[in-house]
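In: need coordinates for the following:
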Amino acid sequence: MSTTETVAPDAESDRWADVRDLPPSAKLVAKVLDYNETLSQSQLAEETLLPPRTVRYALTRLEDAGVVESRFSFSDARKRLYSLKV
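Out: Here you go, the predicted model:
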């Protein structure tokens, strides 16, 4: 049992290792996606209170780091939905 207790904090820190060196806006977007399973860019802007341009930049950085994945929305093909991969 003590082995799993020591592994859990390491697993949590390793989980966020790819995000650690990113800008604060990207960290905030990642944390909001951690709490919400899937959100659109406009929903992320509402939740984080960041300007849409900043959210777009943060999502680009997160996608480049391989932390976020995106897919087209089935209800509106013009929108993309983002979810956290870590």
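
In: contacts, neighbours, all on C-alpha from now
Out: OK.

In: which parts of the chain are strands?
Out: Listed in chain order, the strands of the chain (DSSP state E) span residues 38-40, 68-72, 80-84.

In: the structure of the following sequence is requested for comparison with the preceding one:
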Amino acid sequence: MSTTDAVAAEENVADRWSAVRDLPPSAKLVAKVLDYNETLTQSELAEETLLPPRTVRYALSRLEDEGVIDARFSFTDARKRLYTLSV
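Out: Below you'll find the model as predicted:
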């Protein structure tokens, strides 16, 4: 990989996270955990991040407002929603 390719790749990563940059730390943490895990529920996110469920709910709503995550209902339990990072 040439130097210009490395710089271009680094800029793409920076652009990818630009929508998250001004969000609260809890939203950034939730986004990063979703980056490492494909799909998680809200309770799984609370477990992974060690954040209170209420804080995770707030972070998810902020991420949804920014269009950074996709949310869909679980087929196994319609009461739960599954969250996936979309950036």
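
In: for the closest residue to V67 of the first structure other than its chain neighbours, grab the count of nearby residues.
Out: In space, and not counting its chain neighbours, V67 of the first structure is closest to K85: 5.3 Å by C-alpha to C-alpha, 6 or more residues apart in numbering. Using other C-alpha atoms under 10 Å, K85 of the first structure has 14 neighbouring residues.

In: what does D5 of the second structure give?
Out: As a measure of burial, D5 of the second structure has 10 neighbours, counting by other C-alpha under 10 Å.

In: quick one: it and N12 of the second structure, what's the gap?
Out: Distance of D5 of the second structure to N12 of the second structure, computed by C-alpha to C-alpha, to the nearest Å: 11 Å.

In: next up, the contacts around A59 of the second structure.
Out: 24, 26-27, 30 (C-alpha atoms under 8 Å, 6 or more residues apart in numbering).

In: re earlier: dump the strands of the first structure to a markdown table, plus distance to V19 of the first structure.
Out: What follows is those, written out as a markdown table (distance: least, C-alpha to C-alpha, whole Å):
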| stretch | distance to V19 of the first structure |
| --- | --- |
| strand 38-40 | 18 |
| strand 68-72 | 10 |
| strand 80-84 | 11 |
